[in-house]
Every structure is written in structure tokens, then in C-alpha cells.
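Q: Next come a sequence and a model predicted from it.
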Amino acid sequence: MAGHNQFGKLGEQKVIDFLKAKNYRILTRNYRYLKAEIDIVAQHADTLIVVEVKSRNKGFYEELTTTISSKKIKLLTMAANQFIQENDLDLEVRFDVVTVIKNGEHLHIEHLENAFYFF
């Protein structure tokens, strides 16, 4: 597995640990529907949280939240709708982005709630 893929998996696991520490219940990881993939699906209170994880090394200067294109938003929305239908859920839905930045051996995690709206 390439180094960036390993770091991406490590980033996702760190985000899961981070969310669990904030009392989020992790429902699934890497949920796929057609061409869409949701990194993490969690629940917090009465809200379904669709989490996009962005892991990067220090020196990546682009604002990570801007790396989510309108096409990606449509795919995430489609997959979230499918997940809700498959699991017969009646919850509010929120789309979050969690960034993991590696600086040497240190990982910095930043959680952006309501990163985008789907309507």
C-alpha cells in the first residue's frame, strides 16, 4: 500500500478516535454506494453525521475544505440518502469535514461542522 494510502487510513482512524471521545457513535466506515464513498457515518444525539476526512502533510497550503467539489457533494448526498433508506432512519443530517494535518510526528485534527449544505 502506498504511503499516502496508509496515512489516509491512519487519519481516518484518528478521526474515529476523536469523534468517539466527543460521544459520537460510529455507525460505519467507508460506506459505498454506486460511485460514492462516505469516509465515516456517525450519530450524535438525533443527528446523522456524514464525515469527509482530509488527511495531508504539513506544507499542503490549499484550504482543505475547498478540495470538496460540487460533484463530491452530490455523491456524498446521494450516498447519505441511500444509507438513510437502507437503515430506515429518521434523523437530521449534517455534513462535516475533519482535517488531519501531519507536522513531523504530531497530528493536528480540526473539525468543521456543517461544512456544506446539500440543498
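A: Done, it's in. Residues are numbered from 1 along each chain as shown.
Q: rest of the way, CA atoms for contacts and neighbours
A: OK.
Q: Do a quick rundown of the strands in the chain.
A: Under the criterion DSSP state E, the chain carries strands at the ranges 25-33, 36-44, 47-57, 92-103, 106-112.
Q: Residue 5: which of the ones you listed is closest?
A: Comparing those against residue 5 with CA to CA, the closest turns out to be strand 47-57 (9.8 Å).
Q: okay, now the one to match up with it:
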Amino acid sequence: MSRKDMGKDGEDLARGLLERHGLEHVESNYTCDMGEIDLIMRDTDTWVFVEVKSRSNEQFASVVEQITAAQCQRIRRCAQLFLIQQNLNEHVTRMRFDVVAIVMDYEQAQWLQDAF
């Protein structure tokens, strides 16, 4: 399986997991000059910006350990731009940043709410 296919499959699994927990899908693969947000969801009155990390296995490092501070900062900046484009005030709007880590070999998903 290619990295692109694994990423797409992981995002689909993550979306399904979040929807089963009551979140509403808004957008996938939102891109801007600063980067990309894998999934944008709504959890009642909260915007949820989701980073999905998919790996075939955890042989070298856990999936969650592979998220860098720079990556978190890029996602935050993209989220701010998204909210501006939606005519929402980022200082008033409730938002959080979640991570869904997928290990494809074991079909495991770990959802970390308010991860960064």
C-alpha cells in the first residue's frame, strides 16, 4: 500500500470513528499556504481540527510521538485562517486540536482530544 493510500484510508477510518462519537464532518484536507488540516469537524459548539497520523506499524516510534511542535504550529495557523474565511472570530469561537493515530497493521485507532 502506498503512503498516499494509507493516508487516505487512515483519514477515512478517523472520520468514521469521530462521526460514531457524534462529531459532524465539515471538510477534509483543508489546505492553505501554511499547510494542511486533515479533518475539520464540529463537536456541538466546538470546531475540531484533526491531525490524522497513519502508520503501518509502530516498529520505530509511536504514531503520536511523530507529531512535531512545528507541525502543531502550522495546523494552528491554518485553523485561524479557516475561521477567518468562515467569518468567525478565533478569539470567541470554541476550538480544539485533536489527533487520531492509526496503526494499520492492527486496525487500531487512538483518539487524543485537545492534544495540542
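A: Structure's in. What do you need? Everything numeric in this text was worked out from a predicted model, so none of it was measured.
Q: TM-score for these two?
A: Once superposed, chain against chain, the TM-score is 0.89 (TM-score structural alignment, normalised by the length of structure 2); 113 aligned residues with a CA RMSD of 1.5 Å.
Q: ok so, going back, make TSV from the strands of structure 1 and add distance to residue 81 of structure 1 to it.
A: TSV is the format used below for the strands of structure 1 (distance: least, CA to CA, whole Å):
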stretch	distance to residue 81 of structure 1
strand 25-33	10
strand 36-44	11
strand 47-57	11
strand 92-103	9
strand 106-112	21
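Q: and these, which is most packed in?
A: strand 47-57 (a mean of 22; mean count of other CA atoms under 10 Å).
Q: so how far is that one off the chain centroid?
A: Centroid displacement of strand 47-57 of structure 1 relative to its chain, using CA atoms, centre = their mean, to the nearest Å, is 2 Å.
Q: what's the average distance of it to structure 2?
A: Comparing strand 47-57 of structure 1 with its match in structure 2 after superposition yields a mean distance of 0.5 Å (mean CA distance after the TM-score superposition for structure 1).
Q: Residue 30 of structure 2 against residue 49, yeah?
A: No. Applying CA atoms under 8 Å as the test, residue 30 of structure 2 and residue 49 come out as separate, 10.0 Å apart.
Q: overlap in contacts of the two?
A: Between them, residue 30 of structure 2 and residue 49 have 37-40 as joint contacts when contacts are counted by CA atoms under 8 Å, 6 or more residues apart in numbering.
Q: Just tell me which of the strands of structure 1 ends up closest to residue 82 of structure 1.
A: When those are ranked by proximity to residue 82 of structure 1, the top entry is strand 25-33, at 7.3 Å, counting by CA to CA.
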